[in-house]
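>>> okay, predicted coordinates and the sequence, questions at the end:
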Amino acid sequence: MRTRDIGDDPRTRRARTGAASVFPVPAQRLAVVDLGNELHTRPHVGAMSERLNWSVLHLHEAEELGWALTVNRPAAVLVIIPADLPPDPTTVARVRRATRAPIAVLADVTGPQSVALISAGADTVLSTSTREEEMGARVLALVRRAAEGSDAGARYLLSGPLRVDLWQREATLDTEPVRLTNTEFKLLVCLMEAGGQVVPASRLTSRVWGWAGGDDGLNTLRIGVGRLRRKLGDTVHEPRFVLSVRGSGYRFGGQVTEVGAREEERRTSETGSDLLLAERLARRCEELASAPDARSAASLVARSLVQEGTVDAIGLHLLDGDRLQLVAHHGFSAAWQEAAQELRLADSGFAAVRTLTAEEPVQLRRFSTKAGYARTAALAHVELPGTYLFVPLRSGSSVVGAMGLHRHSSEPFGPLSITYLKAVAALCGVCLSARWRTTST
């Protein structure tokens, strides 16, 4: 998959103020999980993001959390607990499963409630009375610590279908969780970290149970090994993972790979999102099929892409003679709508026009009028700066339109997002073009 990418222009950057000037970091995206729709009652959250010069991804649908956080990869997540409800650790746990970004919870809670939230995956709990300056400084501190420790040593031990998470102290076999006791987990890790070497029984009993040895220790080790084998699906006669070495001890039978946190996230992020991707595409198909006409169908798709958190704004144009006609948009201002109503094909200063001839996605980040897309740059200045992606719409062998997408963040669209948006564009091209020709004739 290829995209054309125009680098950012330093003259378009906004000056940082407040906490961001004290703790300088690149422009990032803050995901705000607000299932109670109370963000409007928390003005200091918006003020904090402005001070940091960060864009805000507002998530208020529980079923969209996993997808939106996986695709957008925010620098930090702020979970707002509704004032009239007790804190729900399951929401925090759901967020933690979707992202390794630091999680701050904004709520007025008791000590035990705070402990429950942190146990579920939160990194800190902030009072609703926390001032925007302090909130910004605390969020930045969490992000800095996460960046500093992101790849400090291995987090995962991998061996074929077996995956051990050293941080969460969890193990999975063929993606299914293995319920290990603390002792069994330590025993497994001790064997896997030995690099295929035999671990003497005395060392195992010392490291796992803290015993110096003796018959009692050996009997306990044999019992522990037997239980671990059963949970891993091993048998005494055909073990895969825990092998006995007569007269010496035990060794791990598979090849073990140590993987850092970010490396494993990169390895699994796309495959872990396959089901979510399929679900979103199924919804887009249903929207296109249920709408009575091209404009209604395009509007449904545009609204959904913004609401699910994939983009912050979208415009859909279809070919109409010698121009591209705007048929749907969501998230852009009225001024942008007026300026982008019709784009003439003769004007190559529009990135949407250029993507028709390039027949591939065009990605632009904080570009200037000198970047080769002067007309699109002028339109971009009507909106907030950020990242723009233009994807052609096809029907058969013909290009029939263009889909323009905007993110407030300067972070580029990644391969997973581009693949998903290209699939949506393909659906729109096929489904909308026939209806558009019908209404145009």
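Nice, thanks for sending it over.
>>> can we go C-alpha only for contacts and neighbour counts from here?
Will do.
>>> distance of the residue most central in space within the chain from residue 4?
Central residue of the chain (CA atoms, centre = their mean): residue 70, 2.2 Å from the mean position. With distances taken as CA to CA, to the nearest Å, residue 70 is found 23 Å from residue 4.
>>> likewise for residue 300?
28 Å.
>>> the more surrounded of the two?
Comparing residue 300 with residue 4 by neighbour count (other CA atoms under 10 Å), the higher total belongs to residue 300, at 19 against 14.
>>> the structure to be compared is supplied as follows:
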Amino acid sequence: MSERASVTERLQALLECRGWPCLLVTDETRVRWVASVHKPLAVVVVAGREAWTRDVLAAARQATTAAVALVGELPTSRVVSALHAGTDVVITDSDHDDEIFARLLALVRRTSAAHDPGVRYLQAEILRIDLWAESATLDGRPLNLSPTEYKLLAYLMRNAGRVVPAAQILGRVWGWAGGDGLNTLRIFVGRLRRQLGDDARRPRFVTSVRGRGYCFAAPVVEQGDEGAGAVRANEQALLLDSVSRLAEATMTCSDAVSAAQMIVASLVEEGTTDAAAILRVMNGRLWLLAQDGLSRAWESAMDPGLPLESSYASVYAARTKELAQFSRMSANRPKYSGTAALLSRENLDVGVFMPIHLGRHCWGSMGVLRRSGQPYSAATLSYFRSTLAVYASHIPRYANSCSSTRGTADEQIL
């Protein structure tokens, strides 16, 4: 987070070149949302105006137990104030890049071991790890994992469905910077696969992607202490609050297009997703009403509308009235070849497409996409569905808003 673009760009480049993905926000409202929903290992605040910095630090500390670092050239009084406000460390931005990264790495290594009190188990088919006891079982049989093997397995499972770069794994599990230790990583992955009974040629759990890193391929479910699916209470509260605000805001819209624009802009701005689009069925095609986070080239490619063919995930959702989801576009290219072609230059690898229901019929669909490779949580998917329900409830008021340009009212639904 920052008001100072030059320092922010430097820190982002510093962290991302070492395999640490970053999400940038610029105000206390968004940091509260991002810290709750995206569950970062660390929040790095670049010091700006005193009041702004104080508000952001307070929001970050209220929203997450992750490490909070403040970066800037500050007088002693502001350093003391920041530490009292919940900052874990204050780093001088004039320090060498290697020193800044080493300080952040030490901070994350020390604080990331703390478990999430709402989630105890990670379950993937017959594999289960206990985050509190730092142990694992396979089909009920305890696994004899070394501490490093356990940390490696837990880190991969927390990033299930996403290809994690080798350098990032080495940084988070071993605390090593750069690409040093690649051979060590290969050895430990081999040991872990043997413990899990995984075949390297046809892996069930841990897959390798040549030149990129490793991926935990099986779906992972978070469970609480009693075995039920656990979702953070503050995340639920924030989602419900967002739905309420959207419901009030869309009441002021006079047509389907302006309401769609408001919804997709809100989803992207609050950090729930990186891109969103709402489409409508008209004249035997699916037409774009509004989008945010996608390029002009993509928008131009959508101008002719999409034929109602199932090679498009958005069309599949509209025609089948079911959710269409993928966690890796490359793996789903054969099924959604049309969508893959449209998104080939957008660098978006995770997507969910949902039908917009109007009674028993489908009026259109909404797609949400992200770059991180991490699938959307169950709570976030519920939030998307609730948002669409709010939008659909207003559609009767918008009945004639688009029919004059692309079809009659009888041609608007499937």
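Cool, the structure landed. It should be emphasised that the depicted structure is a prediction, and the values quoted were computed from it without experimental measurement.
>>> so where is the helix or strand containing the residue nearest to the centre of structure 1 in structure 2?
Assigned by DSSP states H and E, residue 70 of structure 1 belongs to helix 65-72. Under TM-score structural alignment, helix 65-72 of structure 1 corresponds to residues 31-38 of structure 2.
>>> buried ones in that stretch?
Neighbour-count burial for stretch 31-38 of structure 2 flags 31-37 (criterion: 16 or more other CA atoms under 10 Å).
>>> which residues does it contact?
Around stretch 31-38 of structure 2, the neighbours that count as contacts under CA atoms under 8 Å, 6 or more residues apart in numbering are 1, 25, 43, 56, 59-60, 62-64, 234-235, 238, 270-272.
>>> same check on stretch 275-284 of structure 1?
Under CA under 8 Å, 6+ apart, the answer for stretch 275-284 of structure 1 is 67, 301, 420, 423-424.
>>> got a quick PyMOL command for the buried subset of the residues you listed?
Selection of buried members from the contacts of stretch 275-284 of structure 1 for PyMOL, criterion 16+ other CA under 10 Å:
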select buried, resi 67+301+420+423+424
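>>> show me what contacts the corresponding residue of structure 2 for residue 429 of structure 1?
Using TM-score structural alignment, the partner of residue 429 of structure 1 in structure 2 is residue 392. By CA under 8 Å, 6+ apart, the residues touching residue 392 of structure 2 are 356-358.
>>> any idea which element residue 392 of structure 2 lies in?
Applying DSSP H and E, one finds residue 392 of structure 2 within helix 378-394.
>>> buried sites along that helix?
Neighbour-count burial for helix 378-394 of structure 2, with 16+ other CA under 10 Å as criterion, is recorded at 379-380, 383-392, 394.
>>> cool, stretch 144-159 of structure 1 as well?
Result for stretch 144-159 of structure 1 [16+ other CA under 10 Å]: buried residues 144, 146, 150, 154-159.
>>> could you dump those residues into TSV and include secondary structure and distance to residue 44 of structure 1?
Output for those, formatted as TSV (DSSP: H, G, I helix; E, B strand; the rest coil; distance: CA to CA, whole Å):
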residue	secondary structure	distance to residue 44 of structure 1
144	helix	22
146	helix	24
150	coil	29
154	coil	38
155	coil	36
156	strand	38
157	strand	42
158	strand	43
159	strand	47
